[in-house]
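Student: Sequence and predicted structure, then a few things I'm wondering about:
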Amino acid sequence: MTGKINGIQQLGVGVENLQEAWKWYREHFSMDIRMFEEEAVAELMLPHTGGEPRARHAVLALNMRGGGGFEIWQHTGKKPEMPGFEIQLGDLGINIGKIKTDNVQEAFQKFKTSGLKILGQICEAPDGNEHFFLKDHFGNYWEIKNEKEVFRRERSVTGGVLGALIGVNDLDESLKVYRDILQYDKVIYDHTGQFDDFAKIPGGAGKFRRILLRHSDVKSGAFSPFFGSSYIELVQALDRGPRSIFDGRIWGDPGFIHLCFDINGMDYFREKVKSMGFPFTVDSARDLETFDMGEAAGSFAYIQAPEGTLIEFVETHKIPILKKFGWFVDFRKRGNHPLPNWLLKMFRFKRVKDKS
């Protein structure tokens, strides 16, 4: 029995108003490919929703330049609750979403012209790569990072999710999840100190240990050519006591709610995470052969990292390509070797276009 991590499928983004947020992310981040959209009740997430089933509206949106998507998620059975404090760099959980671009200068100028709240200027990260940070209309922070890997050339200046920056209590303890379970085994840097590129982020003037990780292997899952490479950056504040970014709130409230990985081998990961002390907190396959997500189907499960971050595993069973023609891909029959690029490029016909 084996298991594979194929790449980041999506970063969960909790919002107060799904349609408003998704329109903003389409306009500025070109997250305009609708893989699925569904209104339902999150009945299996009880360990993370205060023990109650929660009505929600969610959409999985992709960018045709490649990378992970956004799962934009709104509570509809209760009022989404914003943080009651300003989140500081190093607070526990996903602090910053990483977005790829193959032209940092062009992305910076576009976002500046569009009036987005850019924090500082383009600068170098500790690995020498150029990046900059911005705060979106909903209070979330994003790192726009140089990454030459592009799935399909588009007019947009950025691609999809490249990874995440995560605040942790104890960096070495959190590595048990990110390195040993999620297989981010290559250390790009591991530095301690104060960092100029963090200076404009709330709390960023402090002292940190930060480590950047990536996978060393070449991914070979069905969607790996689209997802591409990804990075996890762990940041530990050394001169203050961090607090959870969801202190006093529940999963699905506004902010970065989870990081989701496309995988093969759910049974393998169930046993692996249990043996390492991080058993599934949610496991759809325990009761259901496949979980119907409206237009798509599969199995999903969650673990909770030491600092509290929710990590989702998704094993895809079926996805729609051209729904109106009844064209679906069933991976239980096909297998999970990489889909051909021509087929992945068919996702562009699922684009949502806004009236100008």
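Tutor: Everything's here; your move.

Student: CA atoms for contacts and neighbours, from now on please.
Tutor: OK.

Student: A strand includes D190, no?
Tutor: Yes - counting by DSSP: H, G, I helix; E, B strand; the rest coil, D190 is found in a strand.

Student: Quick check: it touching R210?
Tutor: Yes - in this structure, D190 is within contact of R210 by Cα atoms under 8 Å, at 5.8 Å.

Student: K176 versus F70, what's the distance?
Tutor: Using Cα to Cα, to the nearest Å, F70 is found at 25 Å from K176.

Student: er, P225 actually
Tutor: 27 Å.

Student: same question, P242
Tutor: P242 is 20 Å from K176, where distance means Cα to Cα.

Student: now do L11
Tutor: Going from L11 to K176 by Cα to Cα gives 20 Å.

Student: cool, and G248?
Tutor: In this view, G248 and K176 are 26 Å apart by Cα to Cα.

Student: Okay, one more to line up with it:
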Amino acid sequence: FQIVHEPTVYRDEGRLTGGIAGAMIGVTDIEKAMPIYRDILGYDVIVADETGTFDDLKALPSGERQFHRRILSHSKPRQGGFSDLFGKSFIELVQPLDRTPRKIYEGRYWGDPGFIQICFDIRNTDALRKKCEEMGYPFTVDSSRAFKEGESFDMGEAAGQFAYIEDPDGTLIELVEAHKIPLLKKLNIYLDLRKRNPLKSLPKWMLGMLRFMKVKPESL
């Protein structure tokens, strides 16, 4: 984990750190990876672009070698029910320059590294499916194909549709369109997200109720 300064605060709880601001993703060619992260996922702003050796990578395997690093963010504010909660985000693409990298899942099972993929909250799965296909990144998994049009996939306490795409190096990216989320599970109170403006963020009081869904460490 890297700790970075970010002035955006959703709820000030007086803590030293907040949520996840982004992720670093290894690629073999940054330029080839740009279409999926820029044109599909909307990370169209280059915040930083550097080549060389980096002190913050030296503690990692092969971290003392040469890298090309590019930090991306988005020019447009995110929209959707959870947009205010998630806030601004960043993707850093890291390309090794003096070696041929191994794929992260080479000789491993999916899920071995602990973090299995990045997941994006989306709206209009059908439109996104069409765009991804046109750009050459078709859905590799598509829950909606197993159900009737508009039907939800049961995800335990929530429901919706999900899909996966892969970047040019096979890195998995999950896309989830939530249809139903629990507000007060004990009272069987759920919110149907299909009945509200899909571009508008949920009210803070409503998102605050999700705190009661936290899993306590001692219960794991």
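Tutor: Nice, I can see it. Keep in mind that this is a model prediction, so the values were computed, not measured.

Student: picking up where we left off before, between P225 and K176 of structure 1, point out the one with more neighbours.
Tutor: Applying other Cα atoms under 10 Å to P225 of structure 1 and K176 shows that P225 carries more neighbours, namely 22 against 18.

Student: Name the SS class of the more buried one, please.
Tutor: Classified using three-state DSSP, P225 of structure 1 is helix.

Student: check contacts around it.
Tutor: Neighbour list for P225 of structure 1: 151, 219, 338-339, 341 [criterion: Cα atoms under 8 Å, 6 or more residues apart in numbering].

Student: Inside helices: which ones of those residues?
Tutor: Counting by DSSP state H, the contacts of P225 of structure 1 place N341 in helices.

Student: which of the contacts of P225 of structure 1 are buried?
Tutor: Neighbour counting by 16 or more other Cα atoms under 10 Å classes 151, 219, 338-339 among the contacts of P225 of structure 1 as buried.

Student: For the residues you listed, give me TSV that also has distance to D267 of structure 1.
Tutor: TSV is the format used below for the buried ones among the contacts of P225 of structure 1 (distance: Cα to Cα, whole Å):
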residue	distance to D267 of structure 1
F151	30
K219	20
P338	21
L339	23
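
Student: the strands in the stretch 251-356 of structure 1, which residues?
Tutor: 255-264, 282-283, 291-292, 297-304, 310-322, 327-330 (DSSP state E, counting those that start in this stretch).

Student: Give me the mean distance between the second one and structure 2.
Tutor: When you say that, I think you mean strand 282-283 of structure 1. Mean deviation of strand 282-283 of structure 1 relative to structure 2 after superposition (mean Cα distance after the TM-score superposition for structure 1): 0.1 Å.

Student: Check which helices and strands that strand sits against.
Tutor: strand 297-304 (3 or more Cα pairs under 8 Å, 6 or more residues apart in numbering; DSSP states H and E).

Student: Repeat that for the fifth one.
Tutor: Other elements packing on strand 310-322 of structure 1 under the criterion 3+ Cα pairs under 8 Å, 6+ apart are strand 255-264, strand 297-304, strand 327-330, helix 331-334.

Student: Can you tell me which of the ones you listed is most buried?
Tutor: strand 255-264 (a mean of 24; mean count of other Cα atoms under 10 Å).

Student: I'd guessed F227 of structure 1 sits against I8; true?
Tutor: Yes - with contact defined as Cα under 8 Å, F227 of structure 1 reaches I8; the gap is 6.5 Å.

Student: The strands of the stretch 251-356 of structure 1: which one's closest to V352 of structure 1?
Tutor: Of all the strands of the stretch 251-356 of structure 1, strand 310-322 sits nearest to V352 of structure 1, with 13.8 Å by Cα to Cα.

Student: In structure 2, point out the residues matching that closest one.
Tutor: Matched against structure 2 by TM-score structural alignment, strand 310-322 of structure 1 falls on residues 172-184.

Student: For the matching stretch, what is the distance to the chain centroid?
Tutor: What separates the centre of stretch 172-184 of structure 2 from the centre of its chain is 12 Å, taken as Cα atoms, centre = their mean, to the nearest Å.

Student: mean shift between it and structure 1?
Tutor: Taken over the aligned residues, the distance from stretch 172-184 of structure 2 to structure 1 averages 0.4 Å (mean Cα distance after the TM-score superposition for structure 1).

Student: And for that stretch, what's in contact with it?
Tutor: Under the criterion Cα under 8 Å, 6+ apart, residues 116-125, 152, 157-167, 188-194, 206, 209-210, 212 lie in contact with stretch 172-184 of structure 2.

Student: residues in contact with stretch 138-147 of structure 2?
Tutor: With contact meaning Cα under 8 Å, 6+ apart, stretch 138-147 of structure 2 is reached by 129, 132-133, 150-153, 161-166.

Student: Hmm, R70 of structure 2 is touching E50, no?
Tutor: Yes - counting by Cα under 8 Å, R70 of structure 2 touches E50, with 6.5 Å between them.

Student: just to revisit the earlier point, and the contacts of stretch 138-147 of structure 2 as a markdown table, adding distance to K58 of structure 2?
Tutor: A markdown table is the format used below for the contacts of stretch 138-147 of structure 2 (distance: Cα to Cα, whole Å):
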| residue | distance to K58 of structure 2 |
| --- | --- |
| R129 | 39 |
| C132 | 36 |
| E133 | 39 |
| G150 | 48 |
| E151 | 48 |
| S152 | 45 |
| F153 | 43 |
| Q161 | 40 |
| F162 | 37 |
| A163 | 35 |
| Y164 | 32 |
| I165 | 31 |
| E166 | 28 |
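
Student: can you tell me which of those residues lies nearest to V94 of structure 2?
Tutor: For the contacts of stretch 138-147 of structure 2, the nearest to V94 of structure 2 is E166 (16.5 Å; Cα to Cα).

Student: Surely Y43 of structure 2 is in contact with K76?
Tutor: No - between Y43 of structure 2 and K76 there is no contact under Cα under 8 Å: 9.1 Å.

Student: So for the two, which sits in the more crowded spot?
Tutor: Using other Cα under 10 Å as the criterion, Y43 of structure 2 and K76 rank with Y43 on top: 21 against 11.

Student: That one matches what in structure 1?
Tutor: Under the alignment (TM-score structural alignment), Y43 of structure 2 pairs with Y184 of structure 1.

Student: Ok, A33 of structure 2 next?
Tutor: By TM-score structural alignment, A33 of structure 2 lines up with S174 in structure 1.

Student: would that match count as being in a helix?
Tutor: Yes - counting by three-state DSSP, S174 of structure 1 falls inside a helix.
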